[in-house]
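Engineer: coordinates for the following, if possible.
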Amino acid sequence: MLRCPQVGEFARPSGITRAERLFGESDYMLHVVTRDLKAFQTLYDRRLLPLPSVLRLTSTLVMKSIFQDRPLPL
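Structural biologist: Model prediction:
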């Protein structure tokens, strides 16, 4: 959970590929790509947790991508 972050806070840590503002319990969702779990832990502990606007972080790891960037039925 973030307290009114500056957009630039998301741009600083490398590995963040996408940031989205949400409705609901969580305020933001960051999509992160790292080379391995150790690199993810480093990003989480050293780059995201210290951000002044971060109150709480939760993470979910993708086990398998089923499909990506599917065309919208417009």
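Engineer: contacts, neighbours, all on C-alpha from now
Structural biologist: Fine.
Engineer: element containing the one residue sitting closest to the centre of the chain?
Structural biologist: Geometric centre of the chain, nearest residue: residue 30, 1.9 Å, by CA atoms, centre = their mean. For residue 30, the enclosing helix or strand under DSSP states H and E is strand 28-32.
Engineer: second chain to compare with the first, below:
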Amino acid sequence: MTLDTFSQKILRLLQLDARRSVQEISDQVGLSSTPCWRRIKDMEQSGIIQRYTALLDREKLGLHVCALAHIHLTRHTEGGVEQFEREIATCPEVTECYSTTGESDYILKIVAPDIKAYDTFLHERIFKIPAVAQVRTSVVLREIKFDTQLPL
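Structural biologist: Prediction:
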């Protein structure tokens, strides 16, 4: 789907605040409400807009540790990879999972209340996955930039 200037403006506004009304968006974009609403619906149906969500403050929720786990697999067979990915998909502590090139097979972003809880998570969930050979962890000291907006 090719995005014209109006659709790009709509997406920029929704990325800033998805709770805006269609009327507010249409006023700022320069379209009437119905065409604006139709564009939003089309972008939802095409999958450009996947969902609407709330961004939460993990620190205020008691999740003080954020770690990046670099995972190396022993088995790169289809079964081993699929089993790893299925298991990771069930872990609420894992907020992001990327299959990567380079030294690691996967990089996971994991949140936990404290380092002890992180260690427990590693031992009870990650190390029990048969395909996992090694985990190297980088603990986040400070978050410099966190943004969910895509450049349009």
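Engineer: could you pull out the helices for structure 1?
Structural biologist: With helices called from DSSP state H, structure 1 shows them at 7-11, 37-42.
Engineer: how about those, which one is nearest residue 26 of structure 1?
Structural biologist: Of all those, helix 7-11 sits nearest to residue 26 of structure 1, with 15.5 Å by CA to CA.
Engineer: can you list the buried residues in that closest one?
Structural biologist: Using 16 or more other CA atoms under 10 Å as the test for burial, helix 7-11 of structure 1 gives residue 10.
Engineer: and if you look at stretch 36-48 of structure 2?
Structural biologist: 36, 37, 39, 40, 43.
Engineer: now do stretch 66-84 of structure 2
Structural biologist: Across stretch 66-84 of structure 2, burial judged by 16+ other CA under 10 Å covers 66, 67, 68, 69, 70, 71, 72, 73, 80, 81, 84.
Engineer: could you dump the helices of structure 1 to JSON lines with distance to residue 54 of structure 1?
Structural biologist: Below are the helices of structure 1 laid out as JSON lines (distance: least, CA to CA, whole Å):
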{"stretch": "helix 7-11", "distance to residue 54 of structure 1": "10"}
{"stretch": "helix 37-42", "distance to residue 54 of structure 1": "16"}
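Engineer: map the residue nearest to the centre of structure 1 onto structure 2.
Structural biologist: With TM-score structural alignment as the matching criterion, the partner of residue 30 of structure 1 in structure 2 is residue 108.
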